[in-house]
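**Student:** Could you work out the structure for the sequence below:
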Amino acid sequence: GCTARIAYYQKEEHEKGCQHAPCFCPETGCSFSGPTKVLLEHFLVEHDWCHGEKDLRYGKTYRTKTLLGVRGPTVLMGNDGHLFLVNMTMESLGGVISVCCVEPHISGSRFKCRLALSCGEPSYSQTTEFLTSSTNLRDGFPKDCFLFLVPKVLLGDTGTNPTATVCVTLKPQ
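**Tutor:** Model (predicted):
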C-alpha cells in the first residue's frame, strides 16, 4: 500500500486519488488484492498469465501470436505504470478479445486501443479502434468492455489458430 504520511483529517481525500489503492484479482476463488505493480507479479507467478510487456510504449504496436483462451489474459504494463489486460475467451460465435485498463480508481476511459487481427490461413484481417474500459477488477472482468469478435471459422476444430497474430496499440486520450 501507500507509504505517504498524511494527517488523519486528510485520509479520506487522499484515498480518493491514491495510486497505491488496491486492485483485485478476478480469478474465481482468489482473494488477492494490491497495487497494480504487485498485482502484475501475482498474475504472472500465481496464475501463469501471459506476460506481454513490462515497459509498453504508448503508440507502439505490441504483437503476439495467440491461442484463444490459453493461460488467461495477456498482461501489459505501460511505461508509466498503467496495467492493461488483453483477455481472450471462447464464446458460441467464436473468440472474443477485450482490453481493459486496471487502475485503483475507475476514472472512465483514458486510453484508445487499436486492435488488429490477421490470419494467414485462411487469409483474413480485421482492425478496430475503441476506448478501453477502466476497472479495479473488484467485480471481475468488466462487462462493459468493447468486444472484438474473432469468427469461429478462423479458429479451426480445436478453437485455436496458432497462426493468428493480434496487434495491440494503446494511446492516452
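
**Student:** okay, CA-based contacts and neighbour counts for the rest of this
**Tutor:** Will do.

**Student:** Please enumerate the strands of the protein.
**Tutor:** 23-24, 33-34, 50-56, 61-65, 74-78, 83-91, 94-102, 111-119, 124-131, 133-135, 148-151, 165-172 (DSSP state E).

**Student:** Contacts made by the fourth one with the rest, please.
**Tutor:** With contacts defined as C-alpha atoms under 8 Å, 6 or more residues apart in numbering, strand 61-65 is touched by 52-53, 56, 162-170.

**Student:** still on that earlier bit, now render the strands of the chain as CSV, adding distance to residue 6 and mean neighbour count.
**Tutor:** Shown next, in CSV, are these (distance: least, C-alpha to C-alpha, whole Å; neighbours: other C-alpha atoms under 10 Å):
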stretch, distance to residue 6, mean neighbour count
strand 23-24, 22, 22
strand 33-34, 20, 18
strand 50-56, 31, 17
strand 61-65, 39, 15
strand 74-78, 28, 21
strand 83-91, 26, 20
strand 94-102, 25, 23
strand 111-119, 31, 19
strand 124-131, 35, 14
strand 133-135, 26, 23
strand 148-151, 44, 18
strand 165-172, 30, 18
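
**Student:** now the other sequence, so there's something to compare against:
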Amino acid sequence: MADRERTLSRKRQRLPPLLEESESVTATRMATVGDDSEDVVTEAQSKTQSVKLQSSDVLDCPICFEPLKKPIYQCTNGHLSCSSCCKKMNNRCSFCRSPIGDIRCRAMEKVIEATIVPCPNAKYGCKESTTYGNESSSHEKVCVFARCFCPVQNCNYGGSYTDLKGHANAAHSWKEYGLISFVFDRPLIFGMDINKKKMVVFREEQDGDLVVVQAFKGTEGVSVTVSCIAPLAPGIRKLSCSLAKLNQYTTLRLGLRVKNIQKVSEQMQFEDGFMFIPSYMLSGDHMKMQICIGSDEYKYIHI
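**Tutor:** Prediction:
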C-alpha cells in the first residue's frame, strides 16, 4: 500500500498545473470568422489555435436568426435561444417544448465573446475588427470607411467617402446631371421646383464634397434641409451654411450646421436643423434661394 501511495504521488508531481494551463489557453484562444490570413504563432502563443468556422450561422439564434448575445439560454436538451426569444416563446423551447430561460449556456457565451470578425466596411478599406454580433458597435458608427451613397437621382453607386467623391467627378457631368459647383464661403443663388425637383446637389470645386439641399412641402409651407454625404467619423470635415429665401421685399435667412448623412432619405428628419418657409413667401412652384457653405461647422450657425 505504501508503494502505491508513493507511485501516485510521483504521478501527481509530473502532471502540469491544470488551472494555470487552462487560464493561459482560454485567455489567448480566439475564433476567427471569415479571415483567411495566416496565423503568426509566437512563443507566448505556442499553445493557442486559430479556429475558422465554415459558417457563422452556428453563432446565431435558431429562432430569430440574429447574432446570439449574452445572456444565452438552453433547455434541458441543449437547444439554444437568445433572451428575447425566450420571452416571446413563453419560456418554452421552440424545438422540444421543454422549459427554457433558466439555464445559461456559458460555453456559447464564451465562444461569442472570443469570436472576432472584420468590420463590415472591410471591403472598402477598413482594417478594424469587432466582436461577432456587434457590427453596429460604436466603431461602425464612426468608421471612416462607412458606405456612402451617391445622391444623384437614379444612381445606385455606394462606396467609401473618398471613392464617392471620385465617382461623382467621373460619372456625373455638371450639365447633364444638374450638379451645381460651389466654393466655400462664396454665396450663390439657385432655384428649386418644390413640386417636381425637390432636391439640388452641390459639388465643391476643389475637394469634391457633395452637399444636398432638400425641400419638403407641407400644408403651411416648405421645410428645407442641408446635408453633406459623408460618414460620422472623426476627422471628416463638418460644414455649416447660411441659407436664405429671397423675395422682392422680404428675406428670410438662417444659419445651419450641415449634417453628415450616408444616404439621402425622402423622409424629413425633424430632429435635424431646417429652415421653414411659410406659404405667404412662396409664389408658385419655383423657389429662389441663396446659400453660402463654410468649411467650419460653427461659422454660420449664429446668423
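
**Student:** who touches stretch 104-113 of the first structure?
**Tutor:** With C-alpha under 8 Å, 6+ apart, stretch 104-113 of the first structure has contacts from 16-23, 35-36, 99, 101, 129-136, 168-173.

**Student:** State the next helix or strand along the chain beyond the longest helix anywhere in the second structure.
**Tutor:** The single longest helix within the second structure, with elements called by DSSP state H, is helix 2-14. Next in sequence after helix 2-14 of the second structure, counting helices and strands by DSSP states H and E, comes helix 18-28.

**Student:** How far does the helix or strand just after that next one sit from its chain's centre?
**Tutor:** Moving toward the C-terminus from helix 18-28 of the second structure, the next helix or strand (DSSP H and E) is strand 31-32. Relative to its parent chain, strand 31-32 of the second structure has a centroid offset of 22 Å by C-alpha atoms, centre = their mean, to the nearest Å.

**Student:** Pull up the aligned stretch in the first structure for strand 31-32 of the second structure.
**Tutor:** The counterpart of strand 31-32 of the second structure in the first structure, using TM-score structural alignment, is absent.

**Student:** helices or strands up against that strand?
**Tutor:** Secondary-structure packing of strand 31-32 of the second structure (3 or more C-alpha pairs under 8 Å, 6 or more residues apart in numbering; DSSP states H and E): strand 51-52, strand 115-118.

**Student:** what range in the first structure matches the shortest one?
**Tutor:** Okay, so that is strand 51-52 of the second structure. Going by TM-score structural alignment, strand 51-52 of the second structure lines up with nothing in the first structure.

**Student:** before we move on, what about the last one?
**Tutor:** Strand 115-118 of the second structure corresponds to no residues in the first structure, going by TM-score structural alignment.

**Student:** elements contacting that strand?
**Tutor:** Against strand 115-118 of the second structure (3+ C-alpha pairs under 8 Å, 6+ apart) you get strand 31-32, strand 129-131.

**Student:** Buried deepest among those, which one?
**Tutor:** Among these, strand 31-32 has the highest mean neighbour count (mean count of other C-alpha atoms under 10 Å), at a mean of 18.

**Student:** can I get the strands of the first structure in CSV with distance to residue 12 of the first structure?
**Tutor:** Supplementary listing: the strands of the first structure in CSV, determined by distance: least, C-alpha to C-alpha, whole Å:
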stretch, distance to residue 12 of the first structure
strand 23-24, 18
strand 33-34, 19
strand 50-56, 31
strand 61-65, 38
strand 74-78, 28
strand 83-91, 25
strand 94-102, 22
strand 111-119, 27
strand 124-131, 30
strand 133-135, 21
strand 148-151, 38
strand 165-172, 28
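
**Student:** Among those, which comes closest to residue 3 of the first structure?
**Tutor:** Residue 3 of the first structure sits nearest to strand 33-34 of all the strands of the first structure, at 13.5 Å, using C-alpha to C-alpha.

**Student:** returning to what we had before: tell me which of the helices and strands packed on strand 115-118 of the second structure lies nearest to residue 206 of the second structure.
**Tutor:** strand 129-131 (33.3 Å).

**Student:** Leaving out the residues flanking it, which one is nearest to the counterpart of residue 158 of the second structure in the first structure?
**Tutor:** Alignment note (TM-score structural alignment): residue 158 of the second structure maps to residue 33 of the first structure. With C-alpha to C-alpha, 6 or more residues apart in numbering as the criterion, residue 33 of the first structure has its nearest non-adjacent residue at 4.3 Å, and that residue is residue 24.

**Student:** quick one: what's aligned to that neighbour in the second structure?
**Tutor:** In the second structure, residue 24 of the first structure lands on residue 149 (TM-score structural alignment).

**Student:** And residue 202 of the second structure, how close does it get to residue 271 of the second structure?
**Tutor:** To residue 271 of the second structure, residue 202 of the second structure is 23 Å away according to C-alpha to C-alpha, to the nearest Å.

**Student:** And residue 180 of the second structure, by the same measure?
**Tutor:** 27 Å.

**Student:** Can you give me the neighbour number for residue 58 of the first structure?
**Tutor:** 17 (other C-alpha atoms under 10 Å).
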